[in-house]
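*Asks:* Pasting the sequence and the predicted coordinates here, then a few questions.
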Amino acid sequence: MLRALEIRDILIIDRLELAFQPGLNVLTGETGAGKSILLDSLGFVLGWRGRAELVRQGAEQGEVVAEFDLPEGHAARAVLEQAGLPVEDTLLLRRVNTGDGRKTAWVNDRRCSGDVLRALSDTLVELHGQHDDRGLLDPKGHRDLLDEFGGLAGQRDKVRSAWKARSAARKALREAETKLAEMRAEEEFLRHAVEELDALSPQPGEEAELDTRRRLMQQSERIREDIAKAQAALRDGAEGQAQDALRWLEGAADKAEGRLEEALAALSRAMVELDEAASGVEDCLEALTFNPLELEETEERLFAIRALARKHSVAPDELAGFAEGVREQLARLDQGDADLKALQAAVEEADAAYTEAAGALSDARAKAAGKLDKAVMAELAPLKMDRAVFATQVSPTDPGETGQDAVTFTVATNPGAPAGPLGKIASGGELSRFLLALKVCLTGGQSGLTLIFDEIDRGVGGATADAVGRRLAGLASENQVLVVTHSPQVAARGAHHWRVEKRITKGQTLSTVTALDAGARTDEIARMLSGETITEEARAAAEALMAG
């Protein structure tokens, strides 16, 4: 609810403070007095796009401050949270326009963008009038309005969920088809790679073993000759001489009276060591003995392993794991058709679920449209538009998360005349009454709204204007309604009344707004009835209007 509006140096307003109340708030005054400036100022602080030049002549900057109540659960709280702004029970909006055209805004004393202001305004205020391109005249919002009127939020949620499931199923199918196509493009390469890998069957660690074996065989011819000489020296030389020495010393030991025992023991140990050395040399010679073809075979396999590793950009020891991965890819490729069939079945199931949910929502919208048309037509009769026809057109459109329907409010102002969009067919006065009738029907059961009607009674008078006033008062019973009006019948229904006047002070034209008490209200409504000169008859008529 709008609690207060403070305006400084905007157009022909130098300083103005207004405290609005719940119920029907009426603003009256002569044409050109500045009533529209109040709406321009409110629109400015709410971020609406309007006049480019707002600063009062001679002032450095213009400023507008608006104060709103935010009860628990108000939609503006979510906007504030998303924008990272303070959330409090009172919402204070402030916007400044400098003389050079720069605009700066604050929300609860924190800087914010115009986009945030506009997002907040969508939750705070509804403006209705002949130039209302943000509300009832905007076809983009007609579907939401119809759904709200019909209580179709639950069905819309089902459609939204079905649409998300449908989109997810289709995405999964597209991704699987793309991946399978990519694998099929490489299928020949993958199968050839598996054949090569299976034929070679490389094992972890094998490349290092082959490399060691190859180097040993390459060096064996050169070292074998030296090892063979060492073997001959051990067997035929050192070992034989050691045995002769041992035999000769053993024959002399009895006569040496123990002097050779240590020598004999050392020589015996040396014989054992020589024998072990000779055995080791023989083993080495045996190991260095190989088939000449073995080197060729070892090199061939070693080079094949290394070439295959380079081809697939992996380490030689990783070829076995790489081969397993390729086999898994081929298995998935072979399984691909079956997987695609399952995904296609899921898409068909999701399509059917969406079609069913969207179809049910379309049927519900058609029924709600019929109820809305009937309700609006009932409201048009007291507004002297009983010959006009209002119709909610529900037509097919591309499927989406909100269903498969386009909704447009259409009117035909006379029997037999072609129907068309609400904002293009109705004239000024007719449009105002259409908007009022539609809003009365759409607002049923809602409360806590702030609604602004800009000269919605233009072009009507008498009983029709009285009907307009009664309906505005009805809307205001559960909401806050601000009305800019020239109609005494509408003004008489107000719970709170302000008069807008234009005065010349020190050579400057300024607009002022005065809150009217009961007596002043009578005079103002009498002026609206009779003109410049207020007669007792006009006062009596004004009192009668206010009493009725």
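*Replies:* Everything's here; your move.

*Asks:* make it CA atoms for all contacts and neighbour counts henceforth
*Replies:* Will do.

*Asks:* Show the residue spans covered by the helices in the stretch 1-150 of the chain.
*Replies:* Secondary structure of the stretch 1-150 of the chain (DSSP state H, counting those that start in this stretch): helices at 35-45, 75-83, 114-124, 142-150.

*Asks:* tell me the angle the third one makes with helix 35-45.
*Replies:* If you take axes from the mean of the first three to the mean of the last three CA atoms, to 10 degrees, helix 114-124 sits at 120 degrees to helix 35-45.

*Asks:* Over to the last one?
*Replies:* Going by the same axes, to 10 degrees, helix 142-150 is angled at 100 degrees with respect to helix 35-45.

*Asks:* At the geometric centre of this structure, which residue do we find?
*Replies:* In the chain, the C-alpha nearest the mean C-alpha coordinate belongs to Q82, at 12.0 Å (CA atoms, centre = their mean).

*Asks:* quick one: terminal-to-terminal distance for stretch 65-75?
*Replies:* 20 Å (CA to CA, to the nearest Å).

*Asks:* Next, the buried residues of that stretch.
*Replies:* Buried residues in stretch 65-75, defined by neighbour count with 16 or more other CA atoms under 10 Å: V65, A66, E67, F68, D69, L70.

*Asks:* wait, isn't the fifth one in contact with F20?
*Replies:* Put plainly, it is D69. No - assessed by CA atoms under 8 Å, D69 is found out of contact with F20, at 11.4 Å.

*Asks:* here comes the other one, which I'd like you to weigh against the first:
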Amino acid sequence: MLRSLEIRDMLIIDHLALEFRAGLNVLTGETGAGKSILLDSLGFVLGWRGRAELVRAGADQGEVVASFDLPADHPGHAVLAEHQIPDNDGELLMRRVNRRDGRKTAWVNGTRVTGEVLRALSDKLLELHGQHDDRGLLDVRGHRALLDDFAGADLGPVRTAWADVARCRKALSAARAVAETARAEEDFLRHAVAEFDRLRPEPGEEAHLDQRRRLMQAAARIRDDVEKSLHAIGPQGAEGLMVDSVRWLEGAADHAGEALSEALDALNRAMVELGEAQAGVESCLDMLTFDARDLEDTEERLFAIRAMARKHGVLADDLAAFAEDLRGRLDLLDASEGGLADLQADLTAAEAEFAQAAGLLTALRSAAAGKLDAAMARELAPLKMDRATFTTRVTPGTPGPEGQDEVAFEVATNPGAPAGPLGKIASGGELSRFLLALKVCLTGGDRSLTLIFDEIDRGVGGATADAVGRRLKALADGGQVLVVTHSPQVAALGSHHWRVAKRVEGDMTLSTVTPVAEDERLDEIARMLAGDTITDAARGAAQALLDAAV
């Protein structure tokens, strides 16, 4: 509930401090007195987008402070918690400053906030309705959400099902893109993998082949020298001489004692080393012994590996890994048909789940539409529109996270007349009553919002204006409604009354808002009936309205 509103230096308001209460609060005054400025200022502190220039002429800045009472179960507490704003035991204080240079600064419970936070709170605190209401009831884009609120619909299952559909579609699309890319290079992959299967290169093979090739190419030049070396250290050479030397020294050692032991040990070691050298030279000779076809085969494989590396732009040692990558891509292509079928099955199942959830939601909306239409018929009768019809159209729409329905409110003001959009068919006075009846039906027992009606009674008078006022009064029971009105019938039904007027001080025009005491209400309502000159007849009519309002 809006508890208080303080305005400083906004447009033609220098300073106003208003205390509002529960029930029906009415604001009256001449056209141009500043009633719309009051609402502009309230909208400013709530973060609504409105006039660009709000600061009063001659002032450096304008300021608006609004105080709200928040019951323990009010949804505004969740907004405060989400944005880490202190919760002051049920009191909400909103303050916003507009400087001359256009900069705006806002605070909630002493914490600086953005306009987005103000608007998030505003949605939980207050609604403004009027003849030119395009923020909610007249905006067909919001009719589905309004019907869902009326029906108490839980959109969670539909949103979850739609998210699954979107996920499956994305996965299938990505898999198809991969498969299409793979198919575009299928011929290349199959040819390349076949080449690698025939060649089967291994890491380090190129270096080994190159070394072997070099060795075979040099064999003709070095074989004779290697054979000579083997002969020199063999039995006919060094080995034979060393064997003789050892035999001779061993024979002499019997007479020389220990004098030859070290020499014999050294010769034995040399014999071992000589044997290893001989084995190495023999191994080399074996390597140098090859068929001419061996060199040709070695060169052919070496050149094939190097050609394959150049072809694919990789190092020779990386050919094996590259071949595995190609083989994996080919396997993916071969397996893609089965994978795509599985993904398509997942999508089909997800779409079936969504269709079921959306179908239940459609049924709920259709049932709620009938109930809303019946409730509207009951509301329109007291508002002198018993011959008008209100219809909630639920039609197939584009599937999405909110289901598969489009919702639109349509009206017909006379029997037999074609139905059409609410904002285009009804006249000004009829539209006001349609909006009031619709708001009553949609609000139900919810009294958490402060409702503001800006001249919603425009274009009606007499008994119809009285019916509008009585519906507003009933809507305010247990809650809070603010009505800007030119209708004396509506004003007479108010629980609390304020008058908006202009005054001139020097060359400055200022707007004031003053509470109308109970003993002053007679003259104010008489003024609304008769104008500036209040007659006895006007007072009598005003008294009759006040008596009838009790």
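*Replies:* Okay, I see it. Quick caveat, the model's predicted, so the values are computed rather than measured.

*Asks:* hmm, back to that, who touches both of D69 and F20 of structure 1?
*Replies:* Shared contacts of D69 of structure 1 and F20, defined by CA atoms under 8 Å, 6 or more residues apart in numbering, comprise L2, R3.

*Asks:* isn't T397 of structure 1 right up against Q404?
*Replies:* Yes - between T397 of structure 1 and Q404 there is a contact at 5.2 Å, judged by CA under 8 Å.

*Asks:* higher neighbour count, these two?
*Replies:* More crowded of T397 of structure 1 and Q404, by other CA atoms under 10 Å: Q404, with 19 against 11.

*Asks:* I'd guessed that one sits against A360; true?
*Replies:* No - Q404 of structure 1 is beyond contact range of A360, at 10.6 Å (criterion: CA under 8 Å).

*Asks:* Which other helices and strands does the biggest helix by length in structure 2 contact?
*Replies:* Counting by DSSP state H, the longest helix found in structure 2 is helix 319-380. Counting contacts by 3 or more CA pairs under 8 Å, 6 or more residues apart in numbering; DSSP states H and E, helix 319-380 of structure 2 packs against helix 143-151, helix 156-184, helix 186-199, strand 389-400, strand 403-412, helix 428-443.

*Asks:* could the ones you listed go into JSON lines alongside distance to R213 of structure 2?
*Replies:* Formatted as JSON lines, those follow (distance: least, CA to CA, whole Å):
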{"stretch": "helix 143-151", "distance to R213 of structure 2": "82"}
{"stretch": "helix 156-184", "distance to R213 of structure 2": "40"}
{"stretch": "helix 186-199", "distance to R213 of structure 2": "18"}
{"stretch": "strand 389-400", "distance to R213 of structure 2": "70"}
{"stretch": "strand 403-412", "distance to R213 of structure 2": "74"}
{"stretch": "helix 428-443", "distance to R213 of structure 2": "93"}
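
*Asks:* which stretch among the ones you listed comes nearest S36 of structure 2?
*Replies:* Closest approach to S36 of structure 2 among these (CA to CA): helix 428-443, 17.4 Å.

*Asks:* Mind reading off the mean deviation between the closest one and structure 1?
*Replies:* Following the fit onto structure 1, the mean deviation recorded for helix 428-443 of structure 2 is 0.9 Å by mean CA distance after the TM-score superposition for structure 1.

*Asks:* Tell me which other helices or strands that helix touches.
*Replies:* Short answer (3+ CA pairs under 8 Å, 6+ apart): helix 428-443 of structure 2 packs on strand 126-130, helix 143-151, helix 319-380, helix 462-476.

*Asks:* so who does the closest residue to A165 of structure 1 other than its chain neighbours touch?
*Replies:* Excluding the flanking residues, the one nearest A165 of structure 1 by CA to CA, 6 or more residues apart in numbering is A350, at 6.4 Å. Contacts for A350 of structure 1 (CA under 8 Å, 6+ apart) come out as A162, A165, R166, A169.

*Asks:* run the last query once more with 7 Å
*Replies:* A162, A165, R166 (CA atoms under 7 Å, 6 or more residues apart in numbering).

*Asks:* distance of it from D138 of structure 1?
*Replies:* Counting by CA to CA, the separation of A350 of structure 1 from D138 of structure 1 is 33 Å.

*Asks:* do the same with E182 of structure 1
*Replies:* 47 Å.
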